[in-house]
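Visitor: sequence-free structure coming up:
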């Protein structure tokens, strides 16, 4: 499946999806259409059961420059003066948050591959991914602080769970930048690569390794770790007991062991396709 959208292109090959931001001439800034198209695409890929992992990258020198500035000028929500307009602003903001949340809800893990600047809404997006890797030139910034507003799409909530909370507060309050070396030391990045070419190559190598594992186990690992982030240790352990008892497959274990012994990848069934939500 290949498809083009207002802000990104999507392709799927060998169980690996590639979502690539596609407005390099506009610093891959995100238009209003993005917030409807992204969750719809992620939901479709997730429901198919055939995607085992996704890489999220970008064209050009900048990963994402945040929201397209025209949104601030043209959207009534940013100039609301009445209670009715404020209520509509809440609904619009919840829609944008839900688009970011879609990355966490996907049945497959998502790897963000960041080159250049990743600021504003782009930073929100990568904190909702399961893994983040970057080139040495990458920089991360909560840009909203610098334009006189509060970040509101998830970075304030997710970043303190990825790096030390004190550093997250510093970044949120000052609008300062975090370079790739600092981001790696703090734990935001799993790996740093020397060039954009090496970045994509490394991200897809990770994706292929994940895609070779049993999809039901990988999906459950993602689910268990997200649950643990938001719940206590003992609640999370009980959740793991229930989840493991539901998905443990002796056949998948045997195939994995045999594959390690033979040095050849094992073959696992895709997840089942899901129907449309009611």
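Guide: Received, thanks. Remember, predicted model here, so these are calculated numbers, not experimental data.
Visitor: hey, let's count contacts and neighbours off CA atoms from now on
Guide: Noted.
Visitor: quick one, helices of the stretch 151-278 of the chain?
Guide: Remark: helices assigned in the stretch 151-278 of the chain by DSSP state H, counting those that start in this stretch are 155-158, 165-174, 180-186, 196-211, 215-230, 233-247, 250-262.
Visitor: output those helices in JSON lines; the columns should cover mean neighbour count and distance to residue 34.
Guide: Compiled in JSON lines, the helices of the stretch 151-278 of the chain are given as follows (neighbours: other C-alpha atoms under 10 Å; distance: least, C-alpha to C-alpha, whole Å):
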{"stretch": "helix 155-158", "mean neighbour count": "18", "distance to residue 34": "18"}
{"stretch": "helix 165-174", "mean neighbour count": "15", "distance to residue 34": "24"}
{"stretch": "helix 180-186", "mean neighbour count": "17", "distance to residue 34": "26"}
{"stretch": "helix 196-211", "mean neighbour count": "18", "distance to residue 34": "23"}
{"stretch": "helix 215-230", "mean neighbour count": "17", "distance to residue 34": "25"}
{"stretch": "helix 233-247", "mean neighbour count": "13", "distance to residue 34": "33"}
{"stretch": "helix 250-262", "mean neighbour count": "13", "distance to residue 34": "38"}
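Visitor: go through the ones you listed and name the closest to residue 110.
Guide: Evaluated with C-alpha to C-alpha, these place helix 196-211 nearest to residue 110, the distance being 8.7 Å.
Visitor: which of the helices of the stretch 151-278 of the chain sits closest to residue 3?
Guide: With C-alpha to C-alpha as the criterion, residue 3 lies closest to helix 196-211 of the helices of the stretch 151-278 of the chain, at 19.3 Å.
Visitor: here's the one I want to compare it with:
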């Protein structure tokens, strides 16, 4: 398997689990122009790579991600400047939509994505984290919707996704105040699944959970993510109709046959990529 060579991310394979590591530790893994684009590139690649069954998203150094690189933010208006104000604002809208898509690539990826979060997960870092299927944290993790502190509305996904993960009132409080949410409170409100004492045990534990997922039927795991995402954004009736159609197409698979055979033979199943 030939992993893409990237400048702001490090890609590591652990058997069938891909680790995507944000790799600007000297900048607290802040999101610069290259990192935005490489996140999409990495997850689009992982989506199409048959040997990748689950993904762990982590951050090098002390912090997961401190948010958008301020140098990039400061240069946005110069990038979209135009003699015609309307055309300049259209260009800004297209830039925002492109940045949204860079993070949506994480959610769009058919493989489950588990975020391992230590230290700061602020602003754009939280936008990125809520695109993942699950989030896990070390005890020093801090979460915040920081856009309010620089006088802007968060616009790349946290206001849309966070209220689907925690109580709406708490999501609004975080959006309006910009306050920090510690690891224990994040677990209590359901933003993270579990908390480890420190970063290394966090990484080890999340990789183990990802390996458990990777041992399951890849077709079923991908289908489960598809149905869960669809059902989140549609009515129960719509979700039930969609899963009936999905299984009408996908149920009778080699994975189903292998799972039943392995059960009869009292062995672990061996699924195709």
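Guide: Now that the structure is in, tell me what you want to look at. Please read these numbers as outputs of a predicted model, since none were measured by experiment.
Visitor: to residue 41 of the first structure, which of the helices of the stretch 151-278 of the first structure lies closest?
Guide: Between residue 41 of the first structure and the helices of the stretch 151-278 of the first structure, the tightest spacing by C-alpha to C-alpha is seen for helix 215-230, at 18.0 Å.
Visitor: post-alignment, the closest one versus the second structure, mean distance?
Guide: Following superposition, helix 215-230 of the first structure is found to deviate from the second structure by 0.3 Å on average (mean C-alpha distance after the TM-score superposition for the first structure).
Visitor: quick one: residues in contact with that helix.
Guide: 52, 104, 107-109, 130, 161, 210, 236, 239-240, 243, 247-248, 268-271 (C-alpha atoms under 8 Å, 6 or more residues apart in numbering).
Visitor: quick one: contacts for the equivalent of residue 147 of the first structure over in the second structure?
Guide: Using TM-score structural alignment, the partner of residue 147 of the first structure in the second structure is residue 150. Listed by C-alpha under 8 Å, 6+ apart, the contact set of residue 150 of the second structure is empty.
Visitor: do you know how far residue 150 of the second structure is from residue 76 of the second structure?
Guide: Note on residue 150 of the second structure: its distance to residue 76 of the second structure, by C-alpha to C-alpha, to the nearest Å, is 14 Å.
Visitor: repeat for residue 206 of the second structure
Guide: Distance of residue 206 of the second structure to residue 76 of the second structure, computed by C-alpha to C-alpha: 36 Å.
Visitor: count of neighbours near the nearest residue to residue 72 of the first structure once chain neighbours are set aside?
Guide: In this structure, residue 72 of the first structure finds its nearest non-sequential neighbour in residue 78, 6.0 Å apart by C-alpha to C-alpha, 6 or more residues apart in numbering. Using other C-alpha atoms under 10 Å, residue 78 of the first structure is surrounded by 13 other residues.
Visitor: A helix includes residue 78 of the first structure, no?
Guide: Yes - using DSSP: H, G, I helix; E, B strand; the rest coil, the assignment for residue 78 of the first structure is a helix.
Visitor: what's the separation between the equivalent of residue 248 of the second structure over in the first structure and residue 209 of the first structure?
Guide: In the first structure, the residue paired with residue 248 of the second structure is residue 245, using TM-score structural alignment. To residue 209 of the first structure, residue 245 of the first structure is 25 Å away according to C-alpha to C-alpha.
Visitor: residue contacts, the match of residue 248 of the second structure?
Guide: Listed by C-alpha under 8 Å, 6+ apart, the contact set of residue 245 of the first structure is empty.
Visitor: which one in the second structure is aligned with residue 134 of the first structure?
Guide: Under the alignment by TM-score structural alignment, residue 134 of the first structure pairs with residue 137 in the second structure.
Visitor: tell me the SS of that match?
Guide: Recorded secondary structure, residue 137 of the second structure: strand (three-state DSSP).
Visitor: wait, what's in contact with it?
Guide: Contact analysis of residue 137 of the second structure by C-alpha under 8 Å, 6+ apart lists 116, 117, 118, 183, 192, 194, 195, 196, 202.
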